[in-house]
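Participant: here is my input; please provide its structure:
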Amino acid sequence: MRIERTPTVVPPKYRDRELRYCLGEFLAGATVQGMKDAVLYEAERTIALEVQTEVRTALRDARLVHRHGERRRGTGMSDDWDWTPASPAYARSAGPLLKELETVIDQMEDALARIEKARTSLERRYGYDAGEAGGGPLRELSLPWKQARAARARLVELVAADRENAHEVALREAQYRAFLASEHSVTLPAIAAMSPTGFELAVAAFLRHDGFTVLRERGGSGDLGADVIAVSPQGQRYVLQCKHGSRRTARVDSPDIQRLNGTARQVHHADVVVVVTNGTVTAPARAFARSQRIHCIDRDALVRWATWGQPLPELLTAF
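Facilitator: Model prediction:
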């Protein structure tokens, strides 16, 4: 059904006399085709502005999500009390999200640049044939608009997937922070101030907090490399050797690992062998330990265990 009607258009009455005159002259000389062209131009301009606004909003959302991800990835466990860090798992979980987001943002930025270029061409000129197949400058919006919408749909998928992925580690993050505020948390400076025996007793206490049954809590003469021996809740026998030093002076070398390797399983019947130090482990020592299935907990890993309360079995899977 087609309804024929003649609309009444009332020009605006500007206060400026000259402006009223110019507008009147323009309307007096307007043709029907000219009116159609003007309507088409205004329609295309409006569409272009709406598309531009939509993509700008999507790009802003993507950048906001990216900033949150960077903040999450840019933090990590530390004994620095000047800021609130995140757990390593929580920080790492942002990695896949950020990688995908960078692609999405690149696509949106490219689309937006092309859309703005098309909109500018509409602002500057209007001389194309309205009946030409494919239309005028507005056709330049089609592809980047589809690109931007596809990117925005991917953004929604990424945020949903990241929410699922980050939920579990966020809960663990809360547990770490609660541990940090508890009396069980021990900082590296406090550990450095301990005696070697005090360090062994502290390691035994960390194991008890993780649910282990401690069979030996400190070493001595004739311990054959086993300072602490404990049984996990799953029944595995852990043999730990503790290397303590003031500040960063402790260092575990290959001979230390070799001596422990000779007794931990053969003499102490260990299922899991661990060297714990508040210092460092040399690269050759770490390589030999890896070849013999011996775990090394250096000062960085010790922070996670002693200061943040990350359970030892979980920690060993990360190192």
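Participant: for the rest of this, base every contact and every neighbour count on C-alpha atoms.
Facilitator: Fine.
Participant: how about the helices in the protein?
Facilitator: Taking DSSP state H as the criterion, the chain carries its helices at 17-28, 32-73, 88-92, 94-124, 142-180, 188-192, 196-209, 254-263, 283-291, 299-302, 312-318.
Participant: reformat these as CSV; add mean neighbour count and distance to residue 223.
Facilitator: What follows is those, written out as CSV (neighbours: other CA atoms under 10 Å; distance: least, CA to CA, whole Å):
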stretch, mean neighbour count, distance to residue 223
helix 17-28, 12, 101
helix 32-73, 16, 42
helix 88-92, 20, 35
helix 94-124, 18, 44
helix 142-180, 16, 32
helix 188-192, 17, 22
helix 196-209, 19, 13
helix 254-263, 16, 10
helix 283-291, 15, 20
helix 299-302, 20, 23
helix 312-318, 12, 22
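Participant: how about this one, so we can line them up?
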Amino acid sequence: MEADIRRLRFELFTALWGDDWRGLEMGVAYLLQREGCGLVQRAGSSGDGGVDVAAFTPGALLVAVQCKAYKSPVKPNAIQAFHYATTNGWESTLSYRRWRHPRPQLRIMVITGGFGPAARGVAGNEGIHLVDLDALANWEHYGMRLPAVLGLEDW
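Facilitator: Modelled structure (predicted):
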């Protein structure tokens, strides 16, 4: 039953945005704009430095997002790479190189394939918020605001 619900949520999202990394990034960028965020970087590329989408929240926090259109759970090393890109490696990211934005105050990984316990542990230790397919469905289809999806009071 759980697998059927997860598959249906994935099908709903992919019906709107496609089932590849580009569609996921564009979908997340759209959802951030719907939240009232001002985009500064939309859709990653090989030179993005590990940040696919960057935006300023209505409260002026810089949000960095890494999107992975995976069918299986993400490994902890992907979380560690994103952590590095948004901390010590920030000066290598497109958001810094092009616009000299400071390091992000909010870091989010959106993964269609989910997260295993080890990846969740790394993310928790590093302060990275995780959005899996269930959270993505709440944000996209059910109109839940991202701060609520992430367990934040506001931003």
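Participant: would you pull the TM-score for this pair?
Facilitator: The TM-score (TM-score structural alignment, normalised by the length of structure 2) is 0.78; 134 aligned residues with a CA RMSD of 2.3 Å.
Participant: quick one: closest of the helices of structure 1 to residue 275 of structure 1.
Facilitator: In terms of CA to CA, the element of the helices of structure 1 nearest to residue 275 of structure 1 is helix 254-263, at 7.9 Å.
Participant: which bit of structure 2 covers that closest one?
Facilitator: Mapping helix 254-263 of structure 1 onto structure 2 (TM-score structural alignment) gives residues 76-85.
Participant: who's in contact with that stretch?
Facilitator: Contacts with stretch 76-85 of structure 2, where a contact means CA atoms under 8 Å, 6 or more residues apart in numbering, come from 49-51, 66, 90, 92-93, 109, 118-120, 122-123, 126, 128.
Participant: pull the most distant pair out of those.
Facilitator: By the measure CA to CA, those have their two most distant members at 92 and 118, which lie 26.7 Å apart.
Participant: ok, which of the helices of structure 1 comes nearest residue 218 of structure 1?
Facilitator: Using CA to CA, those put helix 196-209 closest to residue 218 of structure 1, at 5.3 Å.
Participant: how much space is there between residue 96 of structure 1 and residue 66 of structure 1?
Facilitator: Separation of residue 96 of structure 1 from residue 66 of structure 1 (CA to CA, to the nearest Å) stands at 11 Å.
Participant: do the same with residue 194 of structure 1
Facilitator: In this view, residue 194 of structure 1 and residue 66 of structure 1 are 43 Å apart by CA to CA.
Participant: what does residue 294 of structure 1 give?
Facilitator: Computed as CA to CA, the residue 294 of structure 1 to residue 66 of structure 1 distance reads 39 Å.
Participant: same question, residue 226 of structure 1
Facilitator: As judged by CA to CA, residue 226 of structure 1 and residue 66 of structure 1 stand 47 Å apart.
Participant: residue 43 of structure 1 too?
Facilitator: Here residue 43 of structure 1 is placed at a distance of 35 Å from residue 66 of structure 1 (CA to CA).
Participant: and if you look at residue 249 of structure 1?
Facilitator: For residue 249 of structure 1, the distance to residue 66 of structure 1 - CA to CA - is 40 Å.
Participant: same check on residue 72 of structure 1?
Facilitator: For residue 72 of structure 1, the distance to residue 66 of structure 1 - CA to CA - is 10 Å.
Participant: do residue 281 of structure 1 as well
Facilitator: Computed as CA to CA, the residue 281 of structure 1 to residue 66 of structure 1 distance reads 36 Å.
Participant: residue 108 of structure 1 now?
Facilitator: 13 Å.
Participant: could you do residue 121 of structure 1 as well?
Facilitator: 32 Å.
Participant: ok, now residue 308 of structure 1?
Facilitator: Look at residue 308 of structure 1 and residue 66 of structure 1: by CA to CA, they are 27 Å apart.
Participant: go on, residue 186 of structure 1?
Facilitator: Residue 186 of structure 1 sits 34 Å away from residue 66 of structure 1, taking CA to CA as the criterion.
Participant: try residue 44 of structure 1
Facilitator: Applying CA to CA to residue 44 of structure 1 and residue 66 of structure 1 gives a distance of 33 Å.
Participant: same question for residue 209 of structure 1.
Facilitator: As for residue 209 of structure 1, its distance to residue 66 of structure 1 is 37 Å (criterion: CA to CA).
Participant: show me the residue sitting in the middle of structure 1 in space.
Facilitator: For structure 1, the residue nearest the mean C-alpha position is residue 94 (2.2 Å; CA atoms, centre = their mean).
Participant: correct me, but that one touches residue 71?
Facilitator: No - using CA atoms under 8 Å as the test, residue 94 of structure 1 is too far from residue 71 to be in contact (9.0 Å).
Participant: what's near enough to touch residue 14 of structure 2?
Facilitator: Contacts here follow CA under 8 Å, 6+ apart; on that basis residue 14 of structure 2 touches residue 23.
Participant: again with residue 158 of structure 1
Facilitator: Counting by CA under 8 Å, 6+ apart, residue 158 of structure 1 touches 97, 100-101.
Participant: of the residues you listed, which is the nearest to residue 54 of structure 1?
Facilitator: Distance ranking of those against residue 54 of structure 1, using CA to CA, places residue 101 first at 17.9 Å.
Participant: for residue 304 of structure 1, see how far away the nearest residue to that closest one once chain neighbours are set aside is.
Facilitator: Of all residues not flanking residue 101 of structure 1 in the chain, residue 66 sits nearest, at 6.5 Å (CA to CA, 6 or more residues apart in numbering). Per CA to CA, residue 66 of structure 1 is found 26 Å from residue 304 of structure 1.
Participant: with residue 25 of structure 1 instead?
Facilitator: In terms of CA to CA, residue 25 of structure 1 sits 80 Å off from residue 304 of structure 1.
Participant: likewise residue 19 of structure 1?
Facilitator: 74 Å.
Participant: what of residue 257 of structure 1?
Facilitator: Using CA to CA, residue 257 of structure 1 is found at 22 Å from residue 304 of structure 1.
Participant: quick revisit: nearest to residue 9 of structure 2, of the contacts of stretch 76-85 of structure 2?
Facilitator: Residue 9 of structure 2 lies nearest to residue 109 out of these, by CA to CA, at 17.8 Å.
Participant: structure 1: matching residues for stretch 52-62 of structure 2?
Facilitator: Mapping stretch 52-62 of structure 2 onto structure 1 (TM-score structural alignment) gives residues 227-237.
Participant: no more questions from me, cheers.
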